[in-house]
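Undergrad: sequence and predicted structure below; questions after.
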Amino acid sequence: MKKILHKASDRGHANHGWLDSYHSFSFASFYDPEKMNFGLLRVLNDDTVAPGMGFGEHGHDNMEIVSIPLSGELEHKDSTGRNEVIHTHDVQIMSAGSGIRHSEFNHSREKEVKFLQIWVFPKKRDIEPLYEQKTFHPASRINKLLTVVSPDGNAGSVAINQDAWFSLGNFDPGKQVEYKIQKSGNGAYLFILNGEAEVEGNVLSARDAIGVWDTDKIKVTTNTYTELLIIDVPMELN
């Protein structure tokens, strides 16, 4: 087993007033040659956007972009004419493919929106851009892991153009969790949203993360009530 620990305090940070953003990997003005990616996971940004503010129209191509609101609502518009509101407990995926332009704004003029934006390199390039979002109620992941993103969209998850799986779980204190990596050659990046857990001999607190590969499973023991995200991705681009 190989592993890498990313402490929350070591993340990149940029506060633009309207946007307060923490970067688990090199992004914008934050550059760390040791934090360019974890396998095909390229970006994990932990963003807080002020009421009524957001990202103006900009373009992406050949990237799988997953947005997970943690609180509040995020308004999405794109060049296909789509205009959606992504709510807390929703998961949105946008396969940028051959190219798409979009904007993201805090839908509320009174409350902040907090969300994760995650980028994964695609399996197939230059596909027609795709968009999907679904709601995953917290009750469906109490003391268990719920797959919310998968390559084929099975069991109600949203589909991603990569051999990648995202799972969310909310666990009571003292729970032992074993996560089996979905595909040979994949690794798993475990991100603690809230709480504290021991993962393969490392104690992780809120917003800490650990990447594990060259193994087929990860063992987690929760010390407190813990909410976690596991991102299971190929370690190399085929």
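TA: Received the coordinates, thanks.
Undergrad: please make it C-alpha for all contacts and neighbour counts, starting now.
TA: Fine.
Undergrad: next one: the helix or strand harbouring Leu70 to chain centre, how far?
TA: If you go by DSSP states H and E, Leu70 is part of strand 64-71. Strand 64-71 has its C-alpha centroid displaced from the chain centroid by 6 Å (CA atoms, centre = their mean, to the nearest Å).
Undergrad: alongside the first one, take a look at this:
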Amino acid sequence: MITIRQAQDRGHANHSWLDTYHTFSFANYYDPQQMGFRSLRVINEDRISPGAGFGKHGHRDMEIITYVLAGALEHKDSIGNGSVIYPGDVQRMSAGTGIMHSEFNHSQSEPAHFLQIWLLPDTQGEPPSYAQQNFGLAKEPGKLRLVAARDGREGALSIKQDADLSAAVLEKGDRISYTLKPQRHAWVQVARGAITLNELPLNTSDGAAISQETDVVIEARENSEILLFDLA
């Protein structure tokens, strides 16, 4: 069973400095039918104006992943990390017992465009932690790369949840297949471009929940970038 969440059906808020779309309920957008999928709680597509950003604020007991699509995002936090996140980078912040952080557009002239993803952790009350890595997805188009997993295998970032996050940059005509184990579920998010998912068309910013399926086949109808969540 595949349920498509079309881009135009998402929640939306424009704060002048921040233009944001919410796949699931978030902030002032509330839909009791859209509270997340399995342990996946948030997918926000954010565009931040040059020089603007989220001032220092706190989180706890949440796995937060930032995936930059364009521009650059400057990160600072209360456990001593400071970095700039570029396309190809994946940032993981485990909020644990509590972390304060800020995220600002690193550029004074270009907007920053990124996905912010929250996963519910399967353990709580642990010390906060941070990691960031560049996976060079654009250098290997057509290949699905594991970027986050509970066991951190294959060089992926480690997360505190039974979930695998893979990503791929696809050129038109590229075709990738993925096999779901029994009792597993998946969410596919189209970051940009247009694909077919088991022959169903998905466009930029569309998502799809997958349950009771074994084979996941993605084909790029144009140059695209996708995320695939394998969830318990």
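TA: Cool, got the structure. Being a predicted model, the structure only gives us computed values, none of them experimental.
Undergrad: sorry, back to before: which helices and strands sit right next to the helix or strand that comes right after the strand holding Leu70 of structure 1?
TA: Counting by DSSP H and E, the next helix or strand C-terminal to strand 64-71 of structure 1 is strand 74-78. Applying 3 or more CA pairs under 8 Å, 6 or more residues apart in numbering; DSSP states H and E, one finds that strand 74-78 of structure 1 contacts strand 83-86, strand 100-106.
Undergrad: could you dump the ones you listed to TSV with distance to Ser24 of structure 1 and mean neighbour count?
TA: Below are these laid out as TSV (distance: least, CA to CA, whole Å; neighbours: other CA atoms under 10 Å):
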stretch	distance to Ser24 of structure 1	mean neighbour count
strand 83-86	23	17
strand 100-106	20	20
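Undergrad: residue nearest the middle of structure 2, spatially speaking?
TA: Closest to where the C-alpha atoms of structure 2 average out (CA atoms, centre = their mean) is Ile117, at 4.4 Å.
Undergrad: I figured that one was touching Ile65, is that so?
TA: Yes - assessed by CA atoms under 8 Å, Ile117 of structure 2 is found in contact with Ile65 at 5.0 Å.
Undergrad: off-centre distance for the strand or helix carrying Leu165 of structure 2?
TA: Element membership of Leu165 of structure 2, judged by DSSP H and E, is strand 163-170. Relative to the mean C-alpha coordinate of its chain, strand 163-170 of structure 2 is positioned 9 Å out (CA atoms, centre = their mean).
Undergrad: next one: stretch 83-101 of structure 1
TA: 13 Å.
Undergrad: check stretch 144-153 of structure 1 too.
TA: Chain-centre distance of stretch 144-153 of structure 1: 12 Å, with CA atoms, centre = their mean.
Undergrad: which secondary structure elements does the strand holding Leu165 of structure 2 sit against?
TA: Where contact means 3+ CA pairs under 8 Å, 6+ apart, strand 163-170 of structure 2 is packed against strand 145-149, strand 224-231.
Undergrad: of all those, which one comes closest to Lys56 of structure 2?
TA: strand 145-149 (25.2 Å; CA to CA).
Undergrad: mean deviation of that closest one from structure 1?
TA: Compared with structure 1 after the fit, strand 145-149 of structure 2 shows a mean deviation of 0.9 Å (mean CA distance after the TM-score superposition for structure 1).
Undergrad: going toward the C-terminus from that strand, what's the next helix or strand?
TA: Toward the C-terminus from strand 145-149 of structure 2 - assigned by DSSP H and E - lies strand 157-158.
Undergrad: quick one on the thing from earlier: just give me the mean distance for the strand holding Leu70 of structure 1 relative to structure 2.
TA: Here the mean offset of strand 64-71 of structure 1 against structure 2 after fitting is 0.5 Å, by mean CA distance after the TM-score superposition for structure 1.
Undergrad: what comes into contact with that strand?
TA: Applying CA atoms under 8 Å, 6 or more residues apart in numbering, the external contacts of strand 64-71 of structure 1 come out as 86-97, 112-122, 160-161.
Undergrad: and the angle for it with strand 145-150?
TA: Going by axes from the mean of the first three to the mean of the last three CA atoms, to 10 degrees, strand 64-71 of structure 1 is angled at 140 degrees with respect to strand 145-150.
Undergrad: pull up the aligned stretch in structure 2 for strand 64-71 of structure 1.
TA: Using TM-score structural alignment, strand 64-71 of structure 1 corresponds to residues 63-70 of structure 2.
Undergrad: next one: stretch 115-128 of structure 1
TA: With TM-score structural alignment as the criterion, stretch 115-128 of structure 1 aligns to 114-127.
Undergrad: and the contacts of the matching stretch?
TA: Residues beyond stretch 114-127 of structure 2 that count as contacts (CA under 8 Å, 6+ apart) turn out to be 39-47, 61-70, 95-98, 159-162.
Undergrad: in structure 1, what stretch matches the helix or strand following the strand holding Leu165 of structure 2?
TA: The element immediately downstream of strand 163-170 of structure 2 (helix or strand, assigned by DSSP H and E) is strand 175-179. Using TM-score structural alignment, the residues of structure 1 aligned to strand 175-179 of structure 2 are 176-180.
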